[in-house]
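Asks: pasted the sequence and its predicted model underneath.
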Amino acid sequence: MDRSQLADFLRTRRARIGPREAGLPDTGRRRTPGLRRQEVAQLAGMSVDYYIRLEQGRGPRPSRQVLNALARALMLTADERAHLFHLLGEGPSPDGAPCREVPSGILEMLEALGHIPAYVMDAKYDILAWNRMTRLITGDLGSMPPDRLNVIRWCFTSPEIREYLDDEEQGRFARGAVADLRVAAGRYPHDPEIQALVAEMTACSPEFAALWARHDVEIRRDQRKRFHHPSIGTVWVNCQVLLVPDRDQRVVMYTSLDGAPERDPIRALAALDPPPPGTPAIGVAPGVSAVRV
């Protein structure tokens, strides 16, 4: 049970809900935004003193019944509710650290996708394996050393990211990535690599630090994305995410919104830069192994 993370999460969730949203009378101006502690306690059916101790990180371990009541009172989303339970070590949760074994069938799929950019990512956004098109379409992400290949690191430290994503797209992607990383931190509370990544990003990126302090949680899912490429211009793609649940990994693929092959800008990029003879079809990060399942 991570008492300090639980306390921060409860405070940030309480601050975003107004009394009208919660079905309570609005009694006028408030010194701070959001519900009062006594209002959350009332909605959750618990004593004010007990709730205050939870927010101060010194209360007793809440039961599942209490967690369910808090989730209802704070109007948590499904992702936020799961995160709340993970903070208490409740519910299904992987042990140890994110897995770096990629099923061999997934690697074969990356190779077979050919012109479709695709990569395998673990819970902390490390890219474990990728096909050649991934490095072609993502610019300086593709130029990062394999042992530093991490999407969070690229998003917040790349000097060239805004050549590929405008401010709106970069901001939306940054918010979603940090919220998703917060979910992973709840699932793996003792993983030193996640802790090190958070510390690194907090130290070097004020934008990351501000987003991390919000305690937003949301699992990354399919989305549309617009980016700019120096060779093919502005491209709209579907960013599709396939789960590998027994490894807690995801396969991310970029497919053109225009399904006609003759108008597909991603296919055009592949034609502009054909691979030299003998170029491997896929790459694998150091320390990553393939496993047959």
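Replies: Received it, and whenever you're ready, just let me know what you need. Predicted model, so just to flag it, every value in this text is computed and none were measured.
Asks: for the rest of this, base every contact and every neighbour count on C-alpha atoms.
Replies: Fine.
Asks: quick one: contacts for the closest residue to R220 other than its chain neighbours?
Replies: Using CA to CA, 6 or more residues apart in numbering and skipping the chain neighbours, the partner closest in space to R220 is D180 (5.9 Å). With contact set as CA atoms under 8 Å, 6 or more residues apart in numbering, D180 has these partners: V217, E218, I219, R220.
Asks: from R72, how far out is the last one?
Replies: According to CA to CA, to the nearest Å, R220 stands 23 Å off from R72.
Asks: before we move on, the earlier item: mind giving me the PyMOL select for the contacts of D180, buried ones only?
Replies: In PyMOL, this line selects whichever of the contacts of D180 come out buried by 16 or more other CA atoms under 10 Å:
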select buried, resi 217+218+219+220
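Asks: nearest to R14, out of the contacts of D180: which one, please.
Replies: Closest to R14 out of the contacts of D180 is V217 (14.3 Å), distances taken as CA to CA.
Asks: assign the closest one to helix, strand or coil.
Replies: Reducing the assignment at V217 to three states with DSSP: H, G, I helix; E, B strand; the rest coil gives coil.
Asks: that one and S289, how far apart?
Replies: Between V217 and S289 the distance, using CA to CA, works out to 30 Å.
Asks: what about versus this one:
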Amino acid sequence: MDRPELADFLRRCRGRLGPADVGLAGSPRRRTPGLRREEVAQLAGMSADYYARLEQARGPRPSRQMLAALARALRLTADEHDHLFHLAGEVPPREPGGGRHVRPGLLLILDRLHDTPAQVLSDIGDVLAQNAMAAALHGDVSARPPAMRNIVRRMFTDPEGRAALPAEDFERVARSHVAQLRAVVAARPKDPRPAALVAELRAASPLFARLWTDHEVAVRRSDVKRFRHPVVGELTLDCEVLLSAEGDQRLVVFTARPGSESCQRLQLLRVVGLQDLSVS
């Protein structure tokens, strides 16, 4: 691990970003350009003290998961992402598809969606990034164990994930996830991760096993979904899916019809949900 070079790289990457670049509110009292250390720490889901020690070349060797979080927080390109791993003494991940490094273009769009829930998913359902509104609607993914950051696994194995949907809608939504996963398994036969997820869920969930045998295939691009939120109640939201150029990542945006009751509830969620996030 090259601590001085890592510290210099982190400082320079932080200095080139402003609050607006990462979806944060600006402050007129900034004495120097760039994000503050605590803002990078917040975006990466780590303590401000830990991040400060990294920039001071005296921190412990970051884990691969922590490096990936820093790459997302600092909006690194694929080359910069690999450079970060090299400086930390790690081999950058080389995945056949569905990489966890969120493309800067998707993050740029995500950062500018302040008033509507949006999140970036891998094609097998891993939540890679979410804005504050998505955290308010679906829950903060960074607070969950890594396995439960996959929306397909959570739907079929976690009662809380199932409770977020009206009971009468559950099988339809579940079927769409299975059909999407079926398409991914066929498209990436040499990638063990989609196949492993399928094997796990077939063993864990009779419903998944039944839906899998139907052999339905469909890549989701748009939908209308209902959500049950514990504070604001039920919301009916339009779901639009924007695919990356490679097709292995997707930006999912949830919007409410103007003037609808769900639109009013979404506005309430923006107030109540974001307050809850700031407290936590």
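Replies: Great, that's in hand. Fair warning: this is a prediction, and the values are worked out from it, not measured in the lab.
Asks: quick one: the residue nearest to R220 of structure 1 is in a strand?
Replies: No: going by three-state DSSP, the assignment for D180 of structure 1 is helix, not a strand.
Asks: report the separation between it and A174 of structure 1.
Replies: Noted for D180 of structure 1: a distance of 10 Å to A174 of structure 1, by CA to CA.
Asks: and the residue lying closest to S122 of structure 2 once chain neighbours are set aside, how close does it get to I124 of structure 2?
Replies: Excluding its sequence neighbours, the residue lying closest to S122 of structure 2 (CA to CA, 6+ apart) is Q249, at 4.5 Å. Spatial separation of Q249 of structure 2 from I124 of structure 2 under the definition CA to CA is 9 Å.
Asks: okay, the two: which has more neighbours?
Replies: Q249 (28 against 25; other CA atoms under 10 Å).
Asks: residue contacts, the more buried one?
Replies: For Q249 of structure 2, the contacting residues are G98, V102, V120, L121, S122, D123, L243, taking CA under 8 Å, 6+ apart as the criterion.
Asks: repeat that for L137 of structure 2.
Replies: Taking CA under 8 Å, 6+ apart as the contact definition, L137 of structure 2 lies against P117, H229, L269, G273.
Asks: go through those residues and name the one nearest D8 of structure 2.
Replies: P117 (34.4 Å).
Asks: show me where the stretch 151-280 of structure 2 has its helices.
Replies: Counting by DSSP state H, counting those that start in this stretch, the segments of the stretch 151-280 of structure 2 that form helices are 151-157, 159-163, 170-187, 192-204, 206-213, 261-279.
Asks: I'd like those written out as CSV, with distance to Q65 of structure 2 added.
Replies: Output for the helices of the stretch 151-280 of structure 2, formatted as CSV (distance: least, CA to CA, whole Å):
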stretch, distance to Q65 of structure 2
helix 151-157, 19
helix 159-163, 24
helix 170-187, 24
helix 192-204, 17
helix 206-213, 29
helix 261-279, 22
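Asks: out of those helices, which comes closest to A52 of structure 2?
Replies: Distances from A52 of structure 2 to each of the helices of the stretch 151-280 of structure 2 were compared using CA to CA; the minimum, 21.3 Å, belongs to helix 261-279.
Asks: can I assume D264 of structure 1 is in contact with D258?
Replies: Yes: using CA atoms under 8 Å, D264 of structure 1 and D258 qualify as a contacting pair, with a distance of 6.2 Å.
Asks: end-to-end on stretch 117-125 of structure 1?
Replies: Stretch 117-125 of structure 1 stretches 16 Å from its first residue to its last (CA to CA).
Asks: could you tell me where it falls in structure 2?
Replies: Counting by TM-score structural alignment, stretch 117-125 of structure 1 lines up with residues 117-125 of structure 2.
Asks: buried ones in that stretch?
Replies: If you call a residue buried by 16+ other CA under 10 Å, then stretch 117-125 of structure 2 has these buried ones: P117, A118, Q119, V120, L121, S122, D123, I124, G125.
Asks: what do you get for stretch 207-227 of structure 2?
Replies: Quick answer for stretch 207-227 of structure 2 (16+ other CA under 10 Å): F208, A209, L211, W212, V217, V219, R220, R226, F227.
Asks: quick check: that stretch aligns to which part of structure 1?
Replies: Against structure 1, the aligned range for stretch 207-227 of structure 2 is residues 207-227 (TM-score structural alignment).
Asks: give me the distance between the two termini of the matching stretch.
Replies: In stretch 207-227 of structure 1, first residue to last residue: 20 Å (CA to CA).
Asks: quick one: it to chain centroid distance?
Replies: Averaging C-alpha coordinates over stretch 207-227 of structure 1 and over its chain gives two centres that are 6 Å apart (CA atoms, centre = their mean, to the nearest Å).
Asks: which residues are in contact with that stretch?
Replies: For stretch 207-227 of structure 1, using CA under 8 Å, 6+ apart, the contacting residues are 8-9, 12, 79-80, 83, 156, 164-166, 169, 174-183, 201-203, 234-241.
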